[in-house]
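Trainee: my questions are about this predicted structure, shown below with the sequence.
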Amino acid sequence: MSERVVISGGTVVTMDGGRSEYADGYVVVEDGRVSSVGSGPAPHVEGARVVDARGCVVTPGLVNTHHHLYQWVTRGLAVDATLFEWLTTLYPVWGCIDEESVSAAATAGLGWLAKTGCTTSMDHHYVFPADGGDLLAAEIEGARAVGLRFMPTRGSMDLGRSQGGLPPDHVVEEIDTILAATTDAVDRFHDASPDSMLRIGVAPCSPFSVTDTLLKEAAVLARDKGVRLHTHLAETMDEDAFCRERFGCGPVDYMESLGWLGSDVWFGHGIHLDDAAIASMAATGTGVAHCPSSNARLGAGIARVRDLRDAGVPVGLGVDGAASNEANSLLEEARHALLFARARGGPQALSVRDALEVATIGGARVLGWDDQIGSLEPGKQADVAVWRLDTLPHVDIVDPVAGLVLGDRPPLELLLVGGRPVVDRGVLVNVDEDALAHRSAAASRALLTRAGVTR
């Protein structure tokens, strides 16, 4: 059951339509939703837990729009490689994943995401070994255990190396198998209700690992089922060259030719986009999951976030797989988004509030969930983060939003998802952090042993 909670006395940053902020504000939570938010003394609510938020900033929970949770147990490999080098090193390892490794990775990864302020995460799972078990169900159970709102996507690869793709043949699937499994995933798990904690998406992996036939069929399937479409796109210049050589056009033009632009579509990364591609995406409402840390870790480049936002492209933040972003911190992505945008375009390229917007309501819009999450408004889901800014690293930073985005990661006083505590005074409520660490370490050792990798 959701508690009644009154959060009072903090700086409340709502991310509502008017971007309202209250220096001495309150948020009232009842029946899993925000019932009121405003300035001054909080109203009395009978039987409510009262949270003294003096010295804190209260924000919507952060929304993660691109991730690969299974990679949590393969961190620290190929750390100086390009994307294609990194993939070719790790594909054979990922070809050995099973239910236990995915369950351990997803639960640990989502637990850590929660501790960095994340209340909603998607996941792009696209490796399904024939003998791996029910991998999507394993990560869904991990999200339920931690208590996060979740949008896993049934990913896929059907273009193996023998057909000119990047992945080895043994980690790809037949198209009929993919479409049947994707249909089953939507039918089993997707919940479109307003109180949903679980939605499913359709997500073929990338232009260099998927045939055009699969992309076309996946789009038809997703639209028939009323769910969203996702893939990697425009992440590296290698990918751009691959598309131009193989398809005679750039990545966005290629996807448009297959019916893959629209308000129900978002692309992971979107780094190497020219003006025409950005215009096409803006005109169709196609979104981008910006992954600044992973992009930098792999040397892929810096996305044109200012240009994307100015054009009207929906932009959210993504941690990306933990094997290309070992920090796995969504709040750090907001900071890196700001810093990299300014490194590219100067100090006006992204403000601290822009960065928080992309991390909250921007991400909710990318996932098509902004009617329910992403801002603190009456009637919306009570996904709330309360951050302490009265400790040594932050206490004298004048602007609390600057303290949150530009400062070190502050202590997380409270994290609510649908009004239920997931983190309380920095501690995971529903799962044991030490147990998660031990289990994920064991799963990593077992996986690397199966794959013949020496630690």
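Mentor: Received it, and whenever you're ready, just let me know what you need. Numbering: from 1, shown residues only.
Trainee: hey, let's count contacts and neighbours off CA atoms from now on
Mentor: Fine.
Trainee: which residues of the stretch 301-450 of the chain fall in helices?
Mentor: With DSSP state H, counting those that start in this stretch, the ranges of helices along the stretch 301-450 of the chain come out as 305-311, 330-345, 352-357, 363-366, 400-406, 433-451.
Trainee: for the last one, which helices and strands make contact with it?
Mentor: Using 3 or more CA pairs under 8 Å, 6 or more residues apart in numbering; DSSP states H and E as the contact criterion, the secondary-structure elements in contact with helix 433-451 are helix 83-94, helix 99-115.
Trainee: which strands or helices does the last one pack on?
Mentor: For helix 99-115, the helices and strands in contact under the criterion 3+ CA pairs under 8 Å, 6+ apart are helix 135-146, strand 420-424, strand 427-428, helix 433-451.
Trainee: repeat that for the first one.
Mentor: Applying 3+ CA pairs under 8 Å, 6+ apart, we find helix 83-94 packed against helix 433-451.
Trainee: what residues sit buried inside the helix it packs on?
Mentor: Residues of helix 433-451 classed as buried by neighbour count (16 or more other CA atoms under 10 Å): 433, 436-437, 439-441, 443-448, 451.
Trainee: now render those residues as a markdown table, adding distance to residue 244.
Mentor: Shown next, in a markdown table, are those (distance: CA to CA, whole Å):
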| residue | distance to residue 244 |
| --- | --- |
| 433 | 46 |
| 436 | 44 |
| 437 | 44 |
| 439 | 44 |
| 440 | 40 |
| 441 | 42 |
| 443 | 40 |
| 444 | 38 |
| 445 | 40 |
| 446 | 40 |
| 447 | 36 |
| 448 | 36 |
| 451 | 34 |
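Trainee: what's the farthest-apart pair in the residues you listed?
Mentor: Between any two of the buried residues of helix 433-451, the greatest separation by CA to CA is 26.8 Å, found for 433 and 451.
Trainee: still on that earlier bit, adding distance to residue 58, write the helices of the stretch 301-450 of the chain out as JSON lines.
Mentor: Converted to JSON lines, those look like this (distance: least, CA to CA, whole Å):
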{"stretch": "helix 305-311", "distance to residue 58": "25"}
{"stretch": "helix 330-345", "distance to residue 58": "14"}
{"stretch": "helix 352-357", "distance to residue 58": "12"}
{"stretch": "helix 363-366", "distance to residue 58": "17"}
{"stretch": "helix 400-406", "distance to residue 58": "10"}
{"stretch": "helix 433-451", "distance to residue 58": "24"}
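Trainee: alongside the first one, take a look at this:
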Amino acid sequence: MSAMGDILIKDGFIATMDRDRTVYKSGDMYIDDGKIVSIGKDVEAPRSPEYTMDARNKVVIPGFVNVHTHLQQYFRGVYELIGDFYKVNLPLEGYRRPEDMEWLGLASCAEFIHGGSTTAMLIYTYPDGFAKAVEEAGNRMIIGADIEEVDLNRLKEGVYEYLPEKGEAAYKRAVDLHRNWHGKGLITTIMAPKAADLAVTETYLRCKEYAEEHGLNVTTHLSQSWREVQQVERLYGKTPPQH
């Protein structure tokens, strides 16, 4: 039995999202050990459930899946109103410390659950603390260590200065994340070079090779700004998708 015990949800509008798109206008759901055991009309639990939820006038649906998010950017909506992505958003990333991630992560996970999402793929520079928060909150997450290798303060000035040592440290965080957290609880990991203007070709190839070796996927940002498109065209003579 899970820490929450077994749960009986009663009299809810249940949209199962099964192959037949079955809907119960007033149905019950029994959950045991974190798994849905039965759904239908007048479901009987095998024993008196630890929790019974009255779902009248409520909708019961599978949790939403967010396929790309940055939950740790808890104040992103605020500072996106302040200014440009490259002048405000990215430079602020450099001021967050690894130890900040756990409490930012817990706040974000709570907001995530409140919004009805139970699964997400997220990437960030310092994911270890966030993984601790995810483990505590109980979300199902695919987590990647953000790999970028430019000086964010110079980028604010419109200058791309690539720092190999920064890229190497970011790649090491990605490998450590996989070794320490992949398969732990509901966490899986992914390789995440940030964007074609923020990580060089060699880094993308290293991520690809590591992912293939360990059965992981790779995610990246693609054509997220005109500045990215222009920089990639300057470097490689191609658009980001072509590159």
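Mentor: Nice, I can see it. Note that the structure is predicted; figures quoted are calculated from it, not measured.
Trainee: overlay them and tell me the TM-score.
Mentor: The TM-score (TM-score structural alignment, normalised by the length of structure 2) is 0.85; 238 aligned residues with a CA RMSD of 2.8 Å.
Trainee: that older thread, and which of the buried residues of helix 433-451 of structure 1 is nearest residue 98 of structure 1?
Mentor: Using CA to CA, these come closest to residue 98 of structure 1 at residue 447, 8.5 Å.
Trainee: wait, that closest one sits on residue 93?
Mentor: Yes - here residue 447 of structure 1 lies in contact with residue 93, judged by CA atoms under 8 Å, at a distance of 7.4 Å.
Trainee: how far does stretch 217-224 of structure 1 sit from its chain's centre?
Mentor: Relative to the centre of its chain, stretch 217-224 of structure 1 is centred 22 Å away, using CA atoms, centre = their mean, to the nearest Å.
Trainee: so for it, what gets flagged as buried?
Mentor: 218-219, 221-222.
Trainee: how close does that stretch sit to structure 2?
Mentor: On superposition with structure 2, the mean distance recorded for stretch 217-224 of structure 1 (mean CA distance after the TM-score superposition for structure 1) is 1.0 Å.
Trainee: where is the longest helix in structure 2?
Mentor: Longest helix in structure 2 by number of residues (criterion: DSSP state H): helix 164-181.
Trainee: name the helices or strands packed onto it?
Mentor: helix 127-137, strand 140-147, strand 187-193.
Trainee: quick check: closest non-adjacent residue to residue 242 of structure 1.
Mentor: residue 208 (7.2 Å; CA to CA, 6 or more residues apart in numbering).
Trainee: now the one you found: which helix or strand?
Mentor: Assigned by DSSP states H and E, residue 208 of structure 1 belongs to no helix or strand.
Trainee: what do you get for residue 28 of structure 2?
Mentor: Going by DSSP H and E, residue 28 of structure 2 is part of strand 23-32.
Trainee: residues in contact with that strand: which ones?
Mentor: 1-2, 5-16, 36-45, 56 (CA atoms under 8 Å, 6 or more residues apart in numbering).
Trainee: ok, residue 239 of structure 2 touching residue 227?
Mentor: No - when contacts are counted by CA under 8 Å, residue 239 of structure 2 is not listed as touching residue 227 (11.3 Å).
Trainee: the two: who's more crowded?
Mentor: Between residue 239 of structure 2 and residue 227, residue 239 has the larger neighbour count (other CA atoms under 10 Å), namely 18 against 13.
Trainee: and the more buried one, what's its match in structure 1?
Mentor: Using TM-score structural alignment, the equivalent of residue 239 of structure 2 in structure 1 is residue 250.
Trainee: swap in residue 73 of structure 2?
Mentor: Checking TM-score structural alignment: residue 73 of structure 2 goes with residue 71.
Trainee: burial check on that match, number of neighbours?
Mentor: 26.
Trainee: kindly report the same for the one 10 residues further on.
Mentor: By the criterion of other CA under 10 Å, residue 81 of structure 1 has 15 neighbours.
Trainee: against residue 23 of structure 1, how distant is it?
Mentor: Residue 81 of structure 1 is 46 Å from residue 23 of structure 1, where distance means CA to CA, to the nearest Å.
Trainee: ditto for residue 294 of structure 1
Mentor: Distance check for residue 294 of structure 1 against residue 23 of structure 1: by CA to CA, it reads 34 Å.
Trainee: can you check residue 56 of structure 1 too?
Mentor: Residue 56 of structure 1 is 10 Å from residue 23 of structure 1, by CA to CA.
Trainee: then residue 278 of structure 1?
Mentor: Relative to residue 23 of structure 1, and taking CA to CA, residue 278 of structure 1 is found at 37 Å.
Trainee: looking at the two, which one has more neighbours?
Mentor: residue 278 (21 against 15).
Trainee: tell me which element the more buried one falls in.
Mentor: helix 275-284.
Trainee: which residues in structure 2 does that helix match up with?
Mentor: Using TM-score structural alignment, helix 275-284 of structure 1 finds no match anywhere in structure 2.
Trainee: toward the C-terminus, what is the element adjacent to that helix?
Mentor: strand 287-290.
Trainee: by contact count, what packs against that following strand?
Mentor: Here strand 287-290 of structure 1 touches strand 265-269, strand 315-317, helix 363-366, going by 3+ CA pairs under 8 Å, 6+ apart.
Trainee: of all these, which one is nearest residue 115 of structure 1?
Mentor: Comparing these by CA to CA, strand 315-317 comes nearest, at 16.4 Å.
Trainee: which residues in structure 2 does the closest one align to?
Mentor: So strand 315-317 of structure 1 sits over no part of structure 2, by TM-score structural alignment.
Trainee: what is that strand packed up against?
Mentor: So strand 315-317 of structure 1, by 3+ CA pairs under 8 Å, 6+ apart, packs with strand 62-64, strand 287-290, helix 305-311, helix 330-345, helix 363-366.
Trainee: what's the most buried one of these?
Mentor: strand 62-64 (a mean of 34; mean count of other CA atoms under 10 Å).
Trainee: so how far does that one sit from its counterpart in structure 2?
Mentor: Counting by mean CA distance after the TM-score superposition for structure 1, strand 62-64 of structure 1 comes out at 1.8 Å.
Trainee: quick check: stretch 138-157 of structure 1 aligns to which part of structure 2?
Mentor: Taking TM-score structural alignment, stretch 138-157 of structure 1 hits residues 129-148 over in structure 2.
Trainee: can I get the helices and strands packed on strand 287-290 of structure 1 in TSV with distance to residue 244 of structure 1?
Mentor: Shown next, in TSV, are these (distance: least, CA to CA, whole Å):
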stretch	distance to residue 244 of structure 1
strand 265-269	18
strand 315-317	25
helix 363-366	27
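Trainee: please consider this matter closed, and thank you.
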